[in-house]
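# predicted model, plus sequence, below.
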Amino acid sequence: MSVSIDITGLPPERIVFEASPLAELCITLHVLSEPGHHPGPAGWANATAGALRQDLAERLCEADFLWRHAFSDLFMPYSGLRGGDGRTGRTLAEELDQLDRLDDDQFVTTALEFTCLAAYNTGAPSPLADRATRARALELATARGPRQLDFTERLLKDPASVRAWVRRLLEDCDDAFFAAVWREAEPVLAADTRHKTELLRRKGLSEALAEVSPAVTLEDGGGLIRIDKLTEGHTSAVDPAVGPGLTFVPSRFGWPHLMVLHRPGWRPVVHYPIGSPQLPPPASVELLKLRLEALAHPVRIQLCRSMARAPHTTGELAGILGISAPEVSRHLGVLKKAGLITARRRGRYVNYQLDVLAVARLSGEFLEGILR
């Protein structure tokens, strides 16, 4: 599973690395809502949440579906501006101005993204014009709570007032905590974009992508970027309807999330974390799937139990479990393909042992895989 970006024929100058204050504000709001996803800044999140004015905290709860579970593309408006160049703004105010320039259909459809995730790759009718989409938006908002329902009803009835309300909310967040966050983050993010831009210029896109994330690779002779994620999607950076362009946006607070904006009619954006913990490279989605499936069988769990205590041969394992040696070999093959056991030959015998470190990392790999 992956999201792919077609870059065939994309001019090199249309691939840019740029910081985005509005995208970083989105991540900080997410951290405040879901501190469990981000153990690193948990102290900052607790202190900041505790210092919020009550009215601001309540307003953040009202609109938190924009950043809690799914990252609304509203926080990357430069991608959707028709006739724009896909470039980020230098300041939060500039990017809020870009947000104001989205038309009502773009704003409402994107704000209510949680109602049409199943149609994200193909697009969905605007709830302002389509009765079925509107009814679905209200139904899902009802399931999320009275504040979300009220927000959705107001958004569908009077988009202009809600757009002004959202802008004031984000400006108040800037006053309350984000301005201080951005003063510290901006130099770090600017240094990263300079480094990646220079790497792109001197060594090429493949080298630059390798430093973005091991989950981002260049394929098809340089015509396709693939991002390893637990979702399927495809977009183009050379869509003539919106103009060529691909933007990479770094985030200081983003780990472990690696986000890809691939909404139809918008330029693609890859939002990637920097300064992540020094851990082994993340397992691919396919390897994660293999490992979870390998451990789902009761016989293989018993084999793992035995091999975790000491190395064993196939014959020894067959005797312990009371099954045939060929059956043990088949199960060992599955575990070996998943990278969960090691094999060492001693004379005529091969000893199999559980890779304890690989199994210990599995929970972290699973969490990173589903949050990526």
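That came through, no problem.

# CA only for contacts and neighbour counts going forward, please
Noted.

# what comes into contact with stretch 98-116?
Residues outside stretch 98-116 that contact it (Cα atoms under 8 Å, 6 or more residues apart in numbering): 65-66, 70, 72-75, 77-78, 80-81, 89, 124, 126-128, 136-137, 140, 152, 155-156, 159-160, 163.

# secondary structure of Val260: a strand, I assume?
Yes: counting by DSSP: H, G, I helix; E, B strand; the rest coil, Val260 is found in a strand.

# show me the strands in the stretch 201-350 of the chain, by range?
Along the stretch 201-350 of the chain, the stretches classed as strands by DSSP state E, counting those that start in this stretch are 216-219, 224-228, 233-236, 246-251, 259-261, 269-273, 341-346, 349-354.

# out of those strands, which is closest to Ile27?
Taking Cα to Cα, strand 246-251 is the member of those nearest to Ile27, at 7.9 Å.

# next, the one to line up against it:
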Amino acid sequence: MSVMIDIAGLPPERILFRPSPLAELCTALHALAEPGHHPGLHGWTTATNAALKPDLADRLCEADFLWTSTFSDVNMPFAALPDTQGIPGNTLAEDLDMLDRLDDEVFVNAAMEISCSSLYAQPGPSPLVDAGAREHALERATARGPRQLEFAKRLLDDPPAVRAWLRRLFEDCAEAFFNDVWQRVRVQLAADARHKTEVLRHKGLAEALGQVSAAVSLSEDGSRIVVDKLGNGRTTALDPAIGQGVTFVPSSFGWPHVWVLHAPGWRPMVHYPVAAPELPGPASLDLLKLRLEALSHPLRMRMCRFLARASYTTGELASGVDITPPEVSRHIAVLKKAGLVTTRRRGRYVLHQLDLTVVARLGSDFVEGVLR
């Protein structure tokens, strides 16, 4: 399975490598919200979370679905604006100005993609104007919890107010910790982008993609960029409505994720990590055998892709992998027996999630695969 970006006939100069302050901030927020995804950042996430003022920490929890399970496309607003030509801002303020320019329907559609859904790459009506789409969006928000549901309702009722609230949240994060982070990492990210650009210029796209990630490659005929993912998707870098091109955005916080923005009407983006930490070794032989047997079914591997990112209900998983809820329950039972999945109740919802402290012991290949 993979996400493919059509590039047939795309001039090499339309393939860009550029860091984005807003994308890096949202990646940092993801690491703070999901520290189990990023064992190499444990010291930073622990210290930063402990230093957050209660009000800021509280507001981050309110909107955390923007950077946890699905990593919302609102973190790269320049991808939806034709006049940017796929180039992020040089500063966080410039990126936030682009966020302010997004059409309300574009902003809301991106912000409301809060759980696994097969509808991501399919154009459809906006929940701002379609009652069915609104009901579906609120149903998914309900499963995330009462605060997320309230946030979703405010977003649908008054997008400009929520957009202003979100900008202030990002600005407060910058003051609290991200300004220092960006001063530390921006030189590294800019250097990585320059290096990849030089590789592209002198050695070709295939070599440049190989240096982005082992999960990213060029098809044999050179017409597609292929990103190895536990899911399928396709987009084009040749859409004249948004502008031809594809942008690769480096991140110092991203490992093991390789995110691909491939929504209709957006310029394709690949958000890739610039470094990988060492992970602990595998578990005992007996536990390893039990867990590998549980993961031998390809459908359970697909479910793990969702469960690694956040907790999900049986119904949400059924929608995400296109099977019935009873079938999902049977697969969850196998994963639980192997000790790979934890379950908790939130009101009338039962939420399942992959135990990353356990699966990390299966080795970095598995962790990187399900979190990619």
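That came in fine, so what should we check first? This structure is a prediction, so every number in the text was calculated from the model and none was measured.

# got a TM-score for the pair?
Overlay of the two chains. TM-score (TM-score structural alignment, normalised by the length of structure 1): 0.77; 300 aligned residues with a Cα RMSD of 2.0 Å.

# on that earlier part again, out of the strands of the stretch 201-350 of structure 1, which is the most enclosed?
Ranked by mean neighbour count, the strands of the stretch 201-350 of structure 1 are led by strand 246-251 with a mean of 25 (mean count of other Cα atoms under 10 Å).

# how far out from the middle of the chain is that one?
For strand 246-251 of structure 1, the separation from the chain centroid amounts to 12 Å (computed by Cα atoms, centre = their mean, to the nearest Å).

# out of the strands of the stretch 201-350 of structure 1, which comes closest to Ala308 of structure 1?
Nearest of the strands of the stretch 201-350 of structure 1 (Cα to Cα): strand 349-354, 5.0 Å.

# after the closest one comes which helix or strand?
Next helix or strand after strand 349-354 of structure 1 toward the C-terminus (DSSP states H and E): helix 356-360.

# which parts of that following helix are buried?
Within helix 356-360 of structure 1, the residues scored as buried using 16 or more other Cα atoms under 10 Å are Val359.

# what is that helix packed up against?
The contact analysis (3 or more Cα pairs under 8 Å, 6 or more residues apart in numbering; DSSP states H and E) places helix 356-360 of structure 1 against no helix or strand.

# next helix or strand past it?
Past helix 356-360 of structure 1, the next helix or strand by DSSP H and E is helix 362-371.

# quick check: angle from that next one to strand 224-228?
Angle of helix 362-371 of structure 1 versus strand 224-228, following axes from the mean of the first three to the mean of the last three Cα atoms, to 10 degrees, is 130 degrees.

# mean shift between helix 362-371 of structure 1 and structure 2?
Following superposition, helix 362-371 of structure 1 is found to deviate from structure 2 by 2.2 Å on average (mean Cα distance after the TM-score superposition for structure 1).

# before we move on, back to that, can I get the strands of the stretch 201-350 of structure 1 in JSON lines with distance to Lys203 of structure 1?
JSON lines is the format used below for the strands of the stretch 201-350 of structure 1 (distance: least, Cα to Cα, whole Å):
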{"stretch": "strand 216-219", "distance to Lys203 of structure 1": "13"}
{"stretch": "strand 224-228", "distance to Lys203 of structure 1": "17"}
{"stretch": "strand 233-236", "distance to Lys203 of structure 1": "23"}
{"stretch": "strand 246-251", "distance to Lys203 of structure 1": "17"}
{"stretch": "strand 259-261", "distance to Lys203 of structure 1": "24"}
{"stretch": "strand 269-273", "distance to Lys203 of structure 1": "20"}
{"stretch": "strand 341-346", "distance to Lys203 of structure 1": "37"}
{"stretch": "strand 349-354", "distance to Lys203 of structure 1": "40"}
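
# for the counterpart of Leu41 of structure 2 in structure 1, give its distance to Leu128 of structure 1.
Using TM-score structural alignment, the equivalent of Leu41 of structure 2 in structure 1 is Pro41. Pro41 of structure 1 is 39 Å from Leu128 of structure 1, where distance means Cα to Cα, to the nearest Å.

# which helix or strand contains Lys153 of structure 2?
helix 146-157.

# same check, this time on Gly123 of structure 1
Here Gly123 of structure 1 is assigned to no helix or strand, by DSSP H and E.

# nearest residue to it in space, please, no chain neighbours.
Pro264 (6.1 Å; Cα to Cα, 6 or more residues apart in numbering).
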